[in-house]
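S.K.: structural data only, the sequence is not supplied:
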């Protein structure tokens, strides 16, 4: 008697189930949510009130300069932990259990990404609310705020795949978290907190040509428009186009590599 293989669960159904599983795990660990929000808010308040008075931005009030960049940076920090979570799942047998089910490997990883995106969205909304409370006022109004929020979620989606790839590739929590620290030089040596033009020439060359500076400049333009895009070398449309190109390339490469490795591990 021939035993037929179980039918594969429809991709959307599998995706919903995996997303729900990871989202519930996050909700049941409120410290993860709280720490993600607190970290972003603390960065905002420190730079707003401690360093802001000493940083020149070419005529744009520092809080208006800082807030769009800080929101982008908060998304990068919000997704660092997903790599360690994926590695932990691979080490504790959760991934083996998922692989034993009749679901597509891509659904398992996309579900993890969407659950992480939910955490990033909570962090983003909380940080944006505090930013408005301490004086952030988009130059193009509410539409500018919505544009920045949407842009930041794209950043979280893109770099979430980068850290998922780190978790799948290393299969070790500490190693995956260590790789996450690459975010530090990318964020601090960028135009997020200070104008890149204020840096020494040898450092500015790196700052101007790495993705975080471009993503931050695009967010700043979405918030304020070209006339208030402080110390920028190009128009806002340029930064949006280049930023989308960066994100598309990073997301495609990371997602394809992560799914491919996941199938083999």
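M.R.: Alright, I've got the coordinates. In this text, all values refer to a predicted model and were calculated from it rather than measured experimentally. Numbering: from 1, shown residues only.

S.K.: use CA for all of it now, contacts and neighbours both
M.R.: OK.

S.K.: ok, now which ones touch residue 229?
M.R.: Applying CA atoms under 8 Å, 6 or more residues apart in numbering to residue 229 gives the contacts 217, 220, 221, 236.

S.K.: take the one below as the second:
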């Protein structure tokens, strides 16, 4: 355990230094959500009629969850970059814990995403969104966002280690932007066709988004009848999705990394 902690801390420091010297990807993943928030809030918001609810109050939690889902993209790209540039092979040749390398990457992403969440929250507050829940509920919402970010990062690390090239990982990572569109992050699912609504409500992003809205006290903005189980029980659904993804992908990513 001490070796894992020591090596994991060293890898964490490596990734933080990497972000410091090459900030383009984290900068893009943190600034684009603010751009989308302004675009959806002020352009689409005027065209969407949501009786009894402020669309911006509906949108901000969804954008926070969509940003957390981007952990899949950053995890995939960084793991693929290390794999195809020989960094992974050099680390395998060193006396470093096999679990420490992907663990350090996921922790570094968690740190940067926690810091990057602040500007998005401030932008939402400036647009009129408010946290109407209690302080413990709000802390629970932010904790759930970080847990989901961690889960999506592990999914990305696994896919990045299994990718055939950096270009393939980059193209697949770009598809992550489509996932929030097939969810309730931006629009309610009640108006979707039946089959599409089912897909959207079983999308993990929908459960996490609904849970975050509920914990922030914005629950009145999303209530829909006959929702699928993860959306009808959002906090439990969000926790189960996040923990299941970590339980499946983290061990698989470690095994994939250790494979010569």
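M.R.: Thanks, I have the structure now. This is a predicted model, so every value here is computed, not measured.

S.K.: quick one on the thing from earlier: highest neighbour count among the contacts of residue 229 of the first structure?
M.R.: residue 217 (33 neighbours; other CA atoms under 10 Å).

S.K.: what does that one align to in the second structure?
M.R.: Aligned by TM-score structural alignment, residue 217 of the first structure pairs with residue 210 of the second structure.

S.K.: ok, and the closest non-adjacent residue to its match?
M.R.: Spatial nearest neighbour of residue 210 of the second structure, chain neighbours left out: residue 234 (5.7 Å); criterion: CA to CA, 6 or more residues apart in numbering.

S.K.: one more: residue 228 of the first structure?
M.R.: The shortest distance from residue 228 of the first structure to any non-neighbouring residue, by CA to CA, 6+ apart, is to residue 60 (6.6 Å).

S.K.: and the one you found, what pairs with it in the second structure?
M.R.: Checking TM-score structural alignment: residue 60 of the first structure goes with residue 53.

S.K.: same check, this time on residue 174 of the first structure
M.R.: When the second structure is aligned by TM-score structural alignment, residue 174 of the first structure is paired with residue 167.

S.K.: which SSE is the match of residue 217 of the first structure in?
M.R.: Following DSSP states H and E, one finds residue 210 of the second structure within helix 204-215.

S.K.: what packs against whatever helix or strand comes next after that helix?
M.R.: Remark: after helix 204-215 of the second structure, the chain's next helix or strand is helix 229-232, criterion DSSP H and E. In terms of contacts (3 or more CA pairs under 8 Å, 6 or more residues apart in numbering; DSSP states H and E), helix 229-232 of the second structure is packed against helix 204-215, helix 234-258.

S.K.: format those as TSV; extra columns: distance to residue 133 of the second structure.
M.R.: Shown next, in TSV, are these (distance: least, CA to CA, whole Å):
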stretch	distance to residue 133 of the second structure
helix 204-215	6
helix 234-258	14
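
S.K.: most packed of the ones you listed?
M.R.: Of all those, helix 204-215 has the most neighbours on average by mean count of other CA atoms under 10 Å, namely a mean of 29.

S.K.: so which elements touch that helix?
M.R.: When contacts are defined as 3+ CA pairs under 8 Å, 6+ apart, helix 204-215 of the second structure packs onto helix 55-69, helix 135-162, helix 229-232, helix 234-258.

S.K.: so how far is the first one from its chain's centroid?
M.R.: Going by CA atoms, centre = their mean, to the nearest Å, the spacing between the C-alpha centre of helix 55-69 of the second structure and its chain's C-alpha centre is 11 Å.

S.K.: before we move on, back to that, got the contacts of residue 229 of the first structure as a markdown table, with distance to residue 81 of the first structure columns?
M.R.: As requested, the contacts of residue 229 of the first structure are exported to a markdown table (distance: CA to CA, whole Å):
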| residue | distance to residue 81 of the first structure |
| --- | --- |
| 217 | 25 |
| 220 | 26 |
| 221 | 29 |
| 236 | 31 |
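
S.K.: so which of those residues comes closest to residue 50 of the first structure?
M.R.: Among the contacts of residue 229 of the first structure, residue 220 lies closest to residue 50 of the first structure (CA to CA), at 21.3 Å.

S.K.: report the separation between residue 260 of the second structure and residue 21 of the second structure.
M.R.: Distance of residue 260 of the second structure to residue 21 of the second structure, given as CA to CA, to the nearest Å: 29 Å.
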